[in-house]
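J.: this one's structure only:
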């Protein structure tokens, strides 16, 4: 009984306050501050809605919203013509190959729901690196550097004179599409985690200072790129990206010719005849990683990665501007 009487005054007080708040006057509600009017759409907007929003529920944001990117970086929106070009590349080189081998609803079911496009390079303060793309919780991918791209070229390290990590590779179509393959790999991993046996193949040389390595040094240690030597999660998706931007023949040529690294020349060692000394240990490490990645796609998504590789590479070749 005591408990009951202790509660009643609180109930009465609540009712009394509520009654005081109702003075009988008419509601004075102003108009909504939310703009619900139909936006004015240009031809690009209509095309993006027809090819991305309607079939895949993916929004391509190319008109600038300061809240979509870091205010601490010198970034700007891309030119609309470059936004259209990269959107076509996404459709042809990423979406259609995955749908062809994974089923017509593969990208519809597993995809970032938004792409944010930026025109300039995203330079990282304090370190000699740039951020090529960002995947945020599997929901959004941001791509940078679109106004610096040459949509008429495909460049690999072997095509670049001098530094193998030259920006020229990132200025070709290989730059953004390898970034998409990389970031989409993270989204797949967030959907279904990969086999952790991958993490213990050669963990001893992962480093936060990966940018101080050349790709040649990283490969001699069993990592397909220098960024792959950052940590195992990046290693896994770099394997995906580097496979999908090449034909299988190009991939095998890259892996089978990994040499022993010479820190003095920052290149592979040569024998007395001037031939590269092949690094069998490093090649075996990368082939072991490749096998886990191939099994991951086959067992968890029903995708033949080599078939996807063939389609993605041919689509990349077909995407080049005349």
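T.: Good, I have the coordinates. Worth saying up front: this structure is predicted, and the values here are computed from it rather than measured.
J.: When you work out contacts or count neighbours from here on, use the C-alpha atoms and nothing else.
T.: Will do.
J.: In the chain, what residue spans correspond to helices?
T.: Listed in chain order, the helices found in the chain under DSSP state H are 2-20, 43-48, 54-56, 80-89, 96-102, 106-109, 167-170, 174-191, 215-220, 232-244, 248-256, 280-301, 305-318.
J.: I'd like the ones you listed written out as JSON lines, with distance to residue 133 and mean neighbour count added.
T.: Formatted as JSON lines, the entries for the helices of the chain read as follows, by distance: least, CA to CA, whole Å; neighbours: other CA atoms under 10 Å:
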{"stretch": "helix 2-20", "distance to residue 133": "53", "mean neighbour count": "10"}
{"stretch": "helix 43-48", "distance to residue 133": "20", "mean neighbour count": "14"}
{"stretch": "helix 54-56", "distance to residue 133": "21", "mean neighbour count": "14"}
{"stretch": "helix 80-89", "distance to residue 133": "14", "mean neighbour count": "18"}
{"stretch": "helix 96-102", "distance to residue 133": "20", "mean neighbour count": "19"}
{"stretch": "helix 106-109", "distance to residue 133": "19", "mean neighbour count": "16"}
{"stretch": "helix 167-170", "distance to residue 133": "11", "mean neighbour count": "20"}
{"stretch": "helix 174-191", "distance to residue 133": "6", "mean neighbour count": "22"}
{"stretch": "helix 215-220", "distance to residue 133": "19", "mean neighbour count": "24"}
{"stretch": "helix 232-244", "distance to residue 133": "13", "mean neighbour count": "22"}
{"stretch": "helix 248-256", "distance to residue 133": "23", "mean neighbour count": "14"}
{"stretch": "helix 280-301", "distance to residue 133": "22", "mean neighbour count": "17"}
{"stretch": "helix 305-318", "distance to residue 133": "19", "mean neighbour count": "19"}
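J.: structure B:
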């Protein structure tokens, strides 16, 4: 089974951002590992109506060892955090694609399994895995237990969760309909595989100054494509222009623009999605989340 990884650099700020969260947690009376029967919690009933019945998507928040990677130390997602993540994905991702391309697009193309992991999967090279996409059928989302620390900050909620969903969904779409081979030729000599997380590739602005939108984009054309799509959609036009000015100063803006054009045409011609319209929809919904206008704890029927 083919697995695509979305990996982020492990920075010192991560420790600061989430410091003390473990000491504040209290054990839930609901087991996240096993229950006597499925469908016995309010979340199970809400998921049946809003995920299974609406999209035919299974949203797994209980720990299942067969869904996990034994190469990493992992912990279950907490029940209350799973409630918030289920609402977050529904409002900011599923319903955003509904609005941009129609609910049939989401039903037909979004992976049929979303699995939650409480912590991130840390690698020996100083990076950690935020999510994976497997075989066009499954998305794994990690670090769910830390969701409370980022919900009021757009940059953080993107970095740790929302951008990950869009990035991984791009892999699913690419596995169904391949993108043009022209994409990998634009900056083909710049891909460095796993070295993307090392000096000098991971340093500030190095990627932009060499025709890539992020450090992880330098891994491969597959990750570059997913990064181009997810970063463009989940960031404001003002932020995008700031990045383009950095790239332009080194004569690299044209490479990024060329790749974005291929992504834009792919989404339009293959899936009927207008990239700018999807970005507008996402940013509006993201603003609702950050401002607290959406109650992520609401699982009433």
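T.: Right, received. Where do you want to start? Nothing here was measured: the structure is a model prediction, and the numbers come from that model.
J.: What does the TM-score come to for these two?
T.: Aligned and superposed, the two chains score 0.80 in TM-score terms (TM-score structural alignment, normalised by the length of the second structure); 252 aligned residues with a CA RMSD of 1.7 Å.
J.: thinking again about what came up before, just send the helices of the first structure back as JSON lines, with distance to residue 68 of the first structure too.
T.: Compiled in JSON lines, the helices of the first structure are given as follows (distance: least, CA to CA, whole Å):
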{"stretch": "helix 2-20", "distance to residue 68 of the first structure": "42"}
{"stretch": "helix 43-48", "distance to residue 68 of the first structure": "18"}
{"stretch": "helix 54-56", "distance to residue 68 of the first structure": "21"}
{"stretch": "helix 80-89", "distance to residue 68 of the first structure": "16"}
{"stretch": "helix 96-102", "distance to residue 68 of the first structure": "27"}
{"stretch": "helix 106-109", "distance to residue 68 of the first structure": "23"}
{"stretch": "helix 167-170", "distance to residue 68 of the first structure": "22"}
{"stretch": "helix 174-191", "distance to residue 68 of the first structure": "17"}
{"stretch": "helix 215-220", "distance to residue 68 of the first structure": "32"}
{"stretch": "helix 232-244", "distance to residue 68 of the first structure": "24"}
{"stretch": "helix 248-256", "distance to residue 68 of the first structure": "36"}
{"stretch": "helix 280-301", "distance to residue 68 of the first structure": "31"}
{"stretch": "helix 305-318", "distance to residue 68 of the first structure": "28"}
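J.: Can you say which of those helices is nearest to residue 126 of the first structure?
T.: Relative to residue 126 of the first structure, the nearest member of the helices of the first structure by CA to CA is helix 167-170, separated by 18.3 Å.
J.: How much space separates the closest residue to residue 156 of the first structure other than its chain neighbours from residue 148 of the first structure?
T.: Distances taken as CA to CA, 6 or more residues apart in numbering place residue 169 nearest to residue 156 of the first structure, at 5.8 Å, with adjacent residues excluded. For residue 169 of the first structure, the distance to residue 148 of the first structure equals 11 Å [CA to CA, to the nearest Å].
J.: Over which residues of the first structure does stretch 161-174 of the second structure lie when aligned?
T.: Residues 176-189 of the first structure are matched to stretch 161-174 of the second structure when aligned by TM-score structural alignment.
J.: average gap between the matching stretch and the second structure?
T.: Mean deviation of stretch 176-189 of the first structure from its aligned counterpart in the second structure after superposition (mean CA distance after the TM-score superposition for the first structure): 0.6 Å.
J.: Now do the contacts for the residue nearest the centre of the second structure.
T.: By CA atoms, centre = their mean, the second structure has its centre lying nearest to residue 164, at 1.2 Å. Remark: with contacts taken as CA atoms under 8 Å, 6 or more residues apart in numbering, residue 164 of the second structure is in contact with 6, 130, 131, 141, 158, 230.
J.: quick one: the third one and residue 139 touch, right?
T.: The one in question is residue 131 of the second structure. Yes - with the criterion set as CA atoms under 8 Å, residue 131 of the second structure and residue 139 qualify as a contacting pair; they are 7.0 Å apart.
J.: Give me the common contacts of the two.
T.: 165, 168.
J.: could you give me the residues in the first structure that stretch 12-23 of the second structure aligns onto?
T.: Taking TM-score structural alignment, stretch 12-23 of the second structure hits no residues over in the first structure.
J.: Can you give me the end-to-end span of that stretch?
T.: Per CA to CA, stretch 12-23 of the second structure runs 19 Å from first to last residue.
J.: Stretch 207-219 of the first structure now?
T.: Counting by CA to CA, the terminal residues of stretch 207-219 of the first structure are separated by 14 Å.
J.: Likewise for stretch 56-67 of the first structure?
T.: In terms of CA to CA, the two terminal residues of stretch 56-67 of the first structure are separated by 24 Å.
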